[in-house]
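no sequence on this one, just coordinates:
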């Protein structure tokens, strides 16, 4: 939401040649647009919009990539290695970026041919591989071209012209068309735990109320945050290290404790080692994120 608000502000500012309002107000404008989208509940009504959103994103990606590979400076002009203390933040930043593919998981129980999720390579494996490859390509050529001036949002590196403003509009439309899919996971967690507490008469109404509250909450977070990137780095360090690394290791250890932990208990020692490494990386990343937040605010 923060990125889309910033993009919308850039587009309107370019067209009007003056920055009229703060980014927070653009978030409010988007709220008016996104709230009606939240009333679409059935996935089958959302699916037709996905190819259109994908086309918008694909066109934008190709344009940005083409721009990034033009007039590249030599590799020797860029610093090849960053600071060691930035590695944990980078590690959890990558996890945070890849977690966007997890929106596919709640869809598994809602689609007709869910066996494609279990195949190898399946939907999740292929999507993560494609996204990881895109991040590598964009990160490499983006840094090679712009160096330390590389913006966290690659679109903002583009020069202001008709084409760049068009693809920014395409990105806004793609998010609008696919935003409802991002709410499916959160709604499944919330609704499945409280649905039984309400009578059938009010369930539909309450479902939409809760869904719209989730949308409003994202806008509130954006409105009270001048820059979300340090905050996202902190959230990624705390939550993803726990959910994606530490908890799976603990669950595996508990599950196989009475069955088998492998020869010489190698699974136990492996999980202990990975947990310690994850804890150290999390601590360093959190300290780094906190320092950036303090510096920013």
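In hand now; what should we look at? Since this is a predicted model, take the numbers as computed values, not measurements.

alpha carbons only for contacts and neighbour counts from here, please
Fine.

Pull the distance from stretch 172-182 to the chain's centre.
Relative to its chain's centre, stretch 172-182 lies at 13 Å (C-alpha atoms, centre = their mean, to the nearest Å).

show me where the stretch 1-150 of the chain has helices.
2-16, 23-37, 43-46, 49-68, 87-98, 123-146 (DSSP state H, counting those that start in this stretch).

looking at those helices, which is closest to residue 267?
For the helices of the stretch 1-150 of the chain, the distance to residue 267 is smallest for helix 87-98, at 23.2 Å, taking C-alpha to C-alpha.

before we move on, back to that, specify the stretch among the helices of the stretch 1-150 of the chain that is closest to residue 239.
helix 87-98 (9.2 Å).

Second structure for comparison follows:
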């Protein structure tokens, strides 16, 4: 709840900056070159990274059946998030055009106090929610090594938490321009873990039960796998080219 307040305030101030002296919509190109499509899809796939907390949240709910469905908790929550994504993307590009940076907060006037407050608020929001986002990674890592220890399990678990958080923060600080790396992570990791592998798992799960009328599950999963493979290949290729160009002397 506290993180939502911080994020809401930060978004409100950001939108205030974005709507100031907006240029005419016709001054911006309506379509981007097709060559930029792989990088776009890689970043879109990266936005799926929070899907890793969906099953743990559902499993810990008092009434898990309310999580899914047309009017379930997931759809209600993600509908609002999707609208915010669309609004920020539209206003951000309309305001700054091709000068729009990987994080819209980097386009805000750095010398103004309100812009600095936005960064502080978003940083606090991330600080409050990082434990939830990191829950699945930590559980996998800790379950893989805890059998090797016989005592002081709590202390060792906290040490692992601290180590992993420190490594991720150090990695974030060491990367000056994040956009190409977001695309690479999205295309390389999430296209595999979020699209290709789940499609195979569903086909294996329903192998004996059947794939539904007209084998719709097979057709659906084949399309998902093809899309995931294309995102993996083309997205990784373009992201690597962008990273090489970024650090090329």
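Thanks, I have it. In this text, all values refer to a predicted model and were calculated from it rather than measured experimentally.

Need the helices of the stretch 1-150 of structure 1 in a markdown table (columns: distance to residue 228 of structure 1 and mean neighbour count).
As requested, the helices of the stretch 1-150 of structure 1 are exported to a markdown table (distance: least, C-alpha to C-alpha, whole Å; neighbours: other C-alpha atoms under 10 Å):
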| stretch | distance to residue 228 of structure 1 | mean neighbour count |
| --- | --- | --- |
| helix 2-16 | 7 | 18 |
| helix 23-37 | 12 | 17 |
| helix 43-46 | 28 | 12 |
| helix 49-68 | 22 | 16 |
| helix 87-98 | 13 | 18 |
| helix 123-146 | 19 | 16 |
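
Which one of those lies nearest to residue 192 of structure 1?
helix 43-46 (16.8 Å).

Contacts for that closest one next, please.
Here helix 43-46 of structure 1 makes contact (C-alpha atoms under 8 Å, 6 or more residues apart in numbering) with 40, 110, 177, 178, 180.

Which one of these is nearest to residue 269 of structure 1?
residue 110 (38.6 Å).

for the closest one, what are its contacts?
residue 43.

Equivalent analysis for residue 77 of structure 1, please.
By C-alpha under 8 Å, 6+ apart, the contact set of residue 77 of structure 1 is empty.

Just tell me what it corresponds to in structure 2.
Under the alignment (TM-score structural alignment), residue 77 of structure 1 pairs with residue 27 of structure 2.

for residue 165 of structure 1, same thing?
Residue 165 of structure 1 maps onto residue 116 in structure 2, by TM-score structural alignment.

for residue 226 of structure 1, same thing?
Using TM-score structural alignment, residue 226 of structure 1 pairs with residue 176 in structure 2.

Could you look up the SS state of its match?
Counting by DSSP: H, G, I helix; E, B strand; the rest coil, the backbone at residue 176 of structure 2 sits in coil.

burial measure for it, as a count.
Counted by other C-alpha atoms under 10 Å, the residues lying close to residue 176 of structure 2 total 8.

Give me the residue at the spatial middle of structure 2.
residue 47 (2.9 Å; C-alpha atoms, centre = their mean).

tell me the contacts of that residue?
residue 186.

and it, how far is that from residue 187 of structure 2?
Distance, residue 47 of structure 2 to residue 187 of structure 2, by C-alpha to C-alpha, to the nearest Å: 11 Å.

Save the helices of the stretch 1-150 of structure 1 as CSV, and put in distance to residue 188 of structure 1 too.
Listed next are those as CSV, based on distance: least, C-alpha to C-alpha, whole Å:
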stretch, distance to residue 188 of structure 1
helix 2-16, 24
helix 23-37, 17
helix 43-46, 13
helix 49-68, 20
helix 87-98, 20
helix 123-146, 19
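
between the ones you listed, which one is nearest to residue 254 of structure 1?
The nearest among the helices of the stretch 1-150 of structure 1, by C-alpha to C-alpha, is helix 87-98 at 24.4 Å.

Mean per-residue distance, the closest one versus structure 2.
With mean C-alpha distance after the TM-score superposition for structure 1, helix 87-98 of structure 1 departs from structure 2 by a mean of 2.1 Å once superposed.

Tell me which residue of structure 1 lines up with residue 39 of structure 2.
Checking TM-score structural alignment: residue 39 of structure 2 goes with residue 89.

how about its match, what does it touch?
Applying C-alpha under 8 Å, 6+ apart, the residues near residue 89 of structure 1 are 233, 237, 284, 285, 286, 288, 289.

quick one: which of these sit in helices?
233, 284, 285, 286, 288, 289 (DSSP state H).

For the second one, which non-adjacent residue is spatially closest?
Think residue 284 of structure 1. With C-alpha to C-alpha, 6 or more residues apart in numbering as the criterion, residue 284 of structure 1 has its nearest non-adjacent residue at 6.5 Å, and that residue is residue 88.

same question, residue 127 of structure 1
Closest to residue 127 of structure 1 by C-alpha to C-alpha, 6+ apart is residue 101, at 6.6 Å.

so what's the one you found up against?
Per C-alpha under 8 Å, 6+ apart, neighbours of residue 101 of structure 1: 124, 127, 128.

What of residue 199 of structure 1?
Going by C-alpha under 8 Å, 6+ apart, the list of residues near residue 199 of structure 1 is empty.

Against residue 206 of structure 1, how distant is it?
Taken as C-alpha to C-alpha, the span from residue 199 of structure 1 to residue 206 of structure 1 is 10 Å.

Stretch 203-212 of structure 1 corresponds to what range in structure 2?
Counting by TM-score structural alignment, stretch 203-212 of structure 1 pairs with residues 153-162 of structure 2.

Quick one: distance of that stretch to the chain centre.
Centre to centre, stretch against its chain (C-alpha atoms, centre = their mean), the figure for stretch 153-162 of structure 2 is 26 Å.

That stretch vs structure 1 - mean distance after superposition?
Averaged out, stretch 153-162 of structure 2 is 0.9 Å away (mean C-alpha distance after the TM-score superposition for structure 1).

Which pair of the contacts of residue 89 of structure 1 spans the longest distance?
The widest separation within the contacts of residue 89 of structure 1 (C-alpha to C-alpha) is 11.7 Å, between 233 and 284.

the more surrounded of these two?
Shown here are residue 233 of structure 1 and residue 284; by other C-alpha under 10 Å, residue 233 has more neighbours (23 against 18).

Would you mind confirming that the more buried one makes contact with residue 290?
No: Residue 233 of structure 1 is not in contact with residue 290 according to C-alpha atoms under 8 Å; the separation is 9.2 Å.
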